[in-house]
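> Build me a model from this:
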Amino acid sequence: MAWYAYCITEKQAFPELLRHRKPIPLESVAGIQGNQVFLYPASDLAVIVSEYSPQESFNQKSAVDHARVIADCFKVSTVLPFRFGTVFTDDDSLRRSIRSNQRQFVTNIERLRGKAEMHLKVTLDDCCREQIHRYAATAVPNTGREYLSNLRETATLQRERQTKARAISVQMHRMFAPLAEEVTCKRTESGKMLLDIAHLIDHKCIERYQNKYSSASQAMKDCQMQLSGPWPPYHFVHRLTRSNAHSHAHPASA
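As a prediction, the model looks like this:
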């Protein structure tokens, strides 16, 4: 029997599992393709899975269902999410993977217990967009000196862009004081700069965090901000060893 994996959680969060050594249904939770979700016991841990057939194909709805199952489990326990598309080929491969990574999983659960992820998207004007486009549109320089000068000017503007993004990131960190953070920066199709910020916070601080967001969004007039969460700690989970699992979308993580 192949198993589709959603997340790892604590067995003690599901008292009905303490009397069983075999997978039992997680009532009222449907997985990908509407499949029944099971609690799969593994020492002090439980793996949230559903049966998987190679004939099943994944789509956008499958990804939504994957996230929904993890979110439902997150309501009652600390979770270590798997990447969308993670499949264990049989019981032995699932057990081997959990057993060989158990110490890491237990450590992560201890580290993330009582914590949640808040997700900020901060959009701001690209301070260097017009200048860089102007250099790019310039005709090929007549001399090597002109070419080198253009390279230096472009590099300087790129550093200015990075400096501005870093300054906003630091400002966000000071405002929200997260336990940990993951930040990425990219340019949008409209030429804006987008900072994608994940903050790890104590679950009991969610309301305070939301209040800080309200204040920050009013104070930072030159930025557009969007907040979502609380989410399971997707960005703060160490990668799972892939020796016994394969993925149809991304490598497994937990």
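
> CA only for contacts and neighbour counts going forward, please
Noted.

> my guess is residue 178 is in a strand, correct?
No: going by DSSP: H, G, I helix; E, B strand; the rest coil, the assignment for residue 178 is coil, not a strand.

> That one is in contact with residue 197, isn't it?
No: applying C-alpha atoms under 8 Å as the test, residue 178 and residue 197 come out as separate, 10.8 Å apart.

> To compare with the earlier structure, here is another sequence to fold:
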Amino acid sequence: MVNELTYVYCISDSPLPVHSISDQKDLECLKFGTFYGYVKKVSPDEFSEENLNKNFNNLPWIERHARNHIRIIGEIMKSSIVIPFKFGTVFNSEESLGNFIQKYTSSLNENLKNIKGKEEWSVKIYCNYTVLNEEIMELSEDVRNLEQEISKSKPGKSFLLKRKKVELIEKEVAKVVQLSGQICYEEVKRFSELTQVNSLLSAEHSDRKDSMILNISCFVNQVSVTEFIDAIGELQKKYKKIGFDISTAGPWPPFSFTSIKEK
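Next up, the predicted model:
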């Protein structure tokens, strides 16, 4: 096809038989010096800069192609160390990709060295505020003391104290959320080479009714992955009763811990 563009999934330091990647007949592995680029040819009708910007407003198109992008990189990761490229990274030709690789050779080598033997895992913590509010009496001495004072007060004072109790519960819940999030963060850091705190996802984007309070990417040494996962499991057991849900997923392509920069 005339004027095809070169779409890039990732760069690695080792080749992989592309026929081993399921449902991806158009995937190619191209050699550029000591690097291997995993690419496919795409049409400008979809992936030119102008048309790609239009397609970014097409949610079904984005979901289909972005999921496939992550899936392909994930399969390559099973056998190779990879530097993942963001979804929608397109070069005008194989030659322009080769020029890019030549220009950033030093940075690519540094990235490959840094990610060798490590995996990116996500940790997300959610809070069910309804459950936490129900448990706050047991968790907060101040709330318990105020409740006792209310029970001993006359109606007029009791009414005012109940209003104060609502404000106190809100304050104490926020305190528990902040403290619990910090404790969990410090725990996962113990098993991580690096961490990155990410933006919180809204309920609309997380498809959950509870609220996300912490969203972390963790760079974990492969020898520590089992301990890391076990630690998440222990945190889940500890905090589930009071309304927290702590989960981890991975390994993911190391988007959070790779950065190609000119020296």
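
> one step back: quick check on residue 178 and residue 197 of structure 1: which one has the bigger neighbour count.
Taking neighbours as other C-alpha atoms under 10 Å, residue 178 of structure 1 and residue 197 compare with residue 197 leading, 20 against 17.

> What residue in structure 2 is paired with that one?
Using TM-score structural alignment, the partner of residue 197 of structure 1 in structure 2 is residue 216.

> quick one: which helix or strand includes its match?
Using DSSP states H and E, residue 216 of structure 2 maps to strand 211-221.

> what does residue 38 of structure 2 give?
strand 35-42.

> average gap between that strand and structure 1?
When structure 1 is superposed, strand 35-42 of structure 2 averages 0.8 Å from its matched positions, counting by mean C-alpha distance after the TM-score superposition for structure 1.

> Of all the residues in the very next helix or strand once past that strand, which ones are buried?
Moving toward the C-terminus from strand 35-42 of structure 2, the next helix or strand (DSSP H and E) is helix 44-47. Buried residues in helix 44-47 of structure 2, counted by 16 or more other C-alpha atoms under 10 Å: 44, 47.

> now do the same end-to-end measure for stretch 72-90 of structure 2.
Using C-alpha to C-alpha, to the nearest Å, the end-to-end distance of stretch 72-90 of structure 2 comes to 16 Å.

> From the rest of the structure, what touches it?
5-16, 21, 47, 52, 66, 69, 108, 111-112, 115-116, 252-255, 258 (C-alpha atoms under 8 Å, 6 or more residues apart in numbering).

> next one: stretch 204-218 of structure 2
120-129, 177, 181, 188-189, 192-203, 256.

> buried residues in it?
Buried-residue list, stretch 204-218 of structure 2, by 16+ other C-alpha under 10 Å: 210-218.

> what does stretch 222-236 of structure 2 give?
Judged by neighbour count using 16+ other C-alpha under 10 Å, the buried positions of stretch 222-236 of structure 2 are 224-225, 228-229, 231-232, 235-236.

> thinking again about what came up before, keep only those of the contacts of stretch 72-90 of structure 2 that are in strands.
5-12, 252 (DSSP state E).

> Just the buried ones among those, please.
The neighbour-count test (16+ other C-alpha under 10 Å) marks 5-12, 252 as buried among those.

> so which of those comes closest to residue 94 of structure 2?
residue 6 (6.3 Å; C-alpha to C-alpha).

> So the equivalent of the closest one over in structure 1 versus residue 97 of structure 1, what's the distance?
If you follow residue 6 of structure 2 across to structure 1 using TM-score structural alignment, you land on residue 3. Remark: distance between residue 3 of structure 1 and residue 97 of structure 1 (C-alpha to C-alpha) = 13 Å.

> just residue 148 of structure 1 next, same as before
53 Å.

> ditto for residue 195 of structure 1
In terms of C-alpha to C-alpha, residue 195 of structure 1 sits 35 Å off from residue 97 of structure 1.

> Equivalent analysis for residue 49 of structure 1, please.
In terms of C-alpha to C-alpha, residue 49 of structure 1 sits 14 Å off from residue 97 of structure 1.

> Between the two, which is the more surrounded one?
The residue with more neighbours, out of residue 49 of structure 1 and residue 97, is residue 49; 27 against 17, by other C-alpha under 10 Å.

> Excluding chain neighbours, what is closest to the aligned partner of the more buried one in structure 2?
Under the alignment by TM-score structural alignment, residue 49 of structure 1 pairs with residue 39 in structure 2. The shortest distance from residue 39 of structure 2 to any residue other than its chain neighbours is 4.5 Å, reached at residue 8 (C-alpha to C-alpha, 6 or more residues apart in numbering).

> Who are the contact partners of that neighbour?
Per C-alpha under 8 Å, 6+ apart, neighbours of residue 8 of structure 2: 37-40, 85, 88-91.

> What about the counterpart of residue 114 of structure 1 in structure 2, how many residues nearby?
Using TM-score structural alignment, the partner of residue 114 of structure 1 in structure 2 is residue 117. Neighbour count for residue 117 of structure 2, taken as other C-alpha under 10 Å: 12.

> Quick check: residue 117 of structure 2 touching residue 221?
Yes: at 6.0 Å, residue 117 of structure 2 counts as touching residue 221 under the criterion of C-alpha under 8 Å.

> Kindly name the residues of structure 1 that line up with stretch 225-232 of structure 2.
Counting by TM-score structural alignment, stretch 225-232 of structure 2 corresponds to 206-213 in structure 1.

> Need the contact partners of that stretch.
175-176, 227, 230.

> what about that stretch, how far off from structure 2?
Relative to structure 2, stretch 206-213 of structure 1 is 1.4 Å off (mean C-alpha distance after the TM-score superposition for structure 1).

> which residues in the stretch 101-250 of structure 1 form helices?
Using DSSP state H, counting those that start in this stretch, the helices of the stretch 101-250 of structure 1 run over 102-112, 129-137, 144-176, 206-219.
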